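Student: coordinates only, no sequence provided:
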């Protein structure tokens, strides 16, 4: 076989391998009617406490095209800019049934009964169950809030009292695909 033919076959085979994987990565997508990529969230998504006086409502979220092999889903909201050395977990909701495709605004409130049946709401880094809105320190500048949908290869067995870091580890260890929507917030 000539070098040119071998190069063409290699190139064609590389395209067939990367084509579907790229399409899969682009197909699983997180969207929201309440927040937008690289845009500032409103007081609706601000925490109520720690010096903040927002409504503490988790945003409406929807997603499409979870990959084949998805057994359950998880939602996380994370602030990598929190001045803690390890970021700040605002929300972790696991074991969302694989056929669920949206969460209404406020679904992160544990007493609202808006989270999907069978899912499990966990403690945030405020030490409270459910969604804990944005509350960066005043004058600390713009913080990024990463809302991520994770397609999981299994339902998660989370021990009682598990730390947010352990939950994050278990989610990441079982994620087969994910999609992130990064919104912003600051307090002057």
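Tutor: Received it, and whenever you're ready, just let me know what you need. The model shown is predicted, which means the values in this text are computed figures rather than measured ones.
Student: switch to C-alpha atoms for all contacts and neighbour counts from now on
Tutor: OK.
Student: what ranges do the helices span in this structure?
Tutor: 3-27, 164-173 (DSSP state H).
Student: okay, those helices in TSV with distance to residue 48 and mean neighbour count next?
Tutor: Shown next, in TSV, are the helices of the chain (distance: least, Cα to Cα, whole Å; neighbours: other Cα atoms under 10 Å):
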stretch	distance to residue 48	mean neighbour count
helix 3-27	35	11
helix 164-173	20	16
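Student: turn those helices into CSV, including distance to residue 71.
Tutor: As requested, the helices of the chain are exported to CSV (distance: least, Cα to Cα, whole Å):
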stretch, distance to residue 71
helix 3-27, 16
helix 164-173, 13
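Student: who wins for proximity to residue 47 among those helices?
Tutor: helix 164-173 (17.9 Å; Cα to Cα).
Student: surely residue 35 touches residue 58?
Tutor: No: contact status for residue 35 versus residue 58: not in contact, 9.9 Å apart, counting by Cα atoms under 8 Å.
Student: out of those two, which sits in the more crowded spot?
Tutor: Per other Cα atoms under 10 Å, whichever of residue 35 and residue 58 has more neighbours is residue 58, with 27 against 21.
Student: could you find the closest non-adjacent residue to the residue most central in space within the chain?
Tutor: When Cα atoms, centre = their mean is applied to the chain, the residue found nearest the centroid is residue 148 (1.6 Å). Nearest non-adjacent residue to residue 148, counting by Cα to Cα, 6 or more residues apart in numbering: residue 180, 4.2 Å away.
Student: adding another structure so you can compare the two:
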């Protein structure tokens, strides 16, 4: 792991499985998951399909986040955050990040561009390879209690003591040359 491992220091919890028909663990994001909103030619801002299994007993809800720790900001970049996904849900279809296909009760939080939606990859020119941590957290509470305008970082702070398990899928995107 690199020095900027975003999972370092988080509570150690059991892992479970997350998979995607759109993203391969360790593989590059497709242009569908890049950001046309942020000006990437051909980028579509389509969140990847996700499915998970094996969450710990007692799971009452899930949170899903996508974070780029390699963004040249000093604090990374949150691309997507969804809280309060009911425990009965174990998958999100592709493009659930536009908000229209989220399960009832799920709460979209604003990303670092302050849009309550999935925002695709857009690594600035010359910044090399970026990692995108797609994390599904199994929680022991049915609702996080966070407000709809909360930041993903605040969500992480709020759920830290409620995480029963964590599933992680990591994808990459390489910035164009400077």
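Tutor: Sure thing, it's come through. Values in this document were obtained by computation on a predicted structure and should not be read as measured data.
Student: burial of the residue nearest to residue 148 of structure 1, as a residue count?
Tutor: Using other Cα under 10 Å: residue 180 of structure 1 sits among 19 other residues.
Student: residue in structure 2 matching it?
Tutor: Under the alignment (TM-score structural alignment), residue 180 of structure 1 pairs with residue 168 in structure 2.
Student: wait, its match sits on residue 14?
Tutor: No: contact criterion Cα under 8 Å: residue 168 of structure 2 and residue 14 do not qualify, at 11.3 Å.
Student: what segments of structure 1 are strands?
Tutor: 29-31, 48-49, 52-53, 61-64, 72-79, 88-97, 102-103, 120-121, 143-152, 175-185 (DSSP state E).
Student: of those, which approaches residue 110 of structure 1 most closely?
Tutor: Between the strands of structure 1, strand 120-121 lies closest to residue 110 of structure 1; by Cα to Cα that is 6.9 Å.
Student: mean deviation, that closest one versus structure 2?
Tutor: Once the two models are superposed, strand 120-121 of structure 1 sits on average 0.6 Å from its counterpart in structure 2 (mean Cα distance after the TM-score superposition for structure 1).
Student: what residues in structure 2 pair up with that strand?
Tutor: Going by TM-score structural alignment, strand 120-121 of structure 1 sits over residues 107-108 in structure 2.
Student: now residue 133 of structure 2: closest residue in space that isn't a chain neighbour?
Tutor: residue 170 (4.7 Å).
Student: can you count the residues close to that neighbour?
Tutor: 19.
Student: surely it meets residue 29?
Tutor: No: Residue 170 of structure 2 is not in contact with residue 29 according to Cα under 8 Å; the separation is 9.6 Å.
Student: against residue 145 of structure 2, how distant is residue 105 of structure 2?
Tutor: 12 Å (Cα to Cα, to the nearest Å).
Student: swap in residue 96 of structure 2?
Tutor: 21 Å.
Student: just want to know which of those two has more residues nearby.
Tutor: Higher neighbour count among residue 96 of structure 2 and residue 145: residue 96, with 19 against 12, using other Cα under 10 Å.
Student: returning to what we had before: is it true that the residue nearest to residue 148 of structure 1 touches residue 147?
Tutor: Yes: using Cα under 8 Å, residue 180 of structure 1 is in contact with residue 147, at 5.5 Å.
Student: corresponding residue for residue 109 of structure 1 in structure 2?
Tutor: Per TM-score structural alignment, residue 109 of structure 1 is aligned with residue 98.
Student: residues contacting the nearest residue to that match once chain neighbours are set aside?
Tutor: Leaving aside its chain neighbours, residue 98 of structure 2 sits nearest to residue 117 (5.3 Å; criterion: Cα to Cα, 6+ apart). Contacts for residue 117 of structure 2 were tallied using Cα atoms under 8 Å, 6 or more residues apart in numbering; they are 80-81, 97-99, 108-111.
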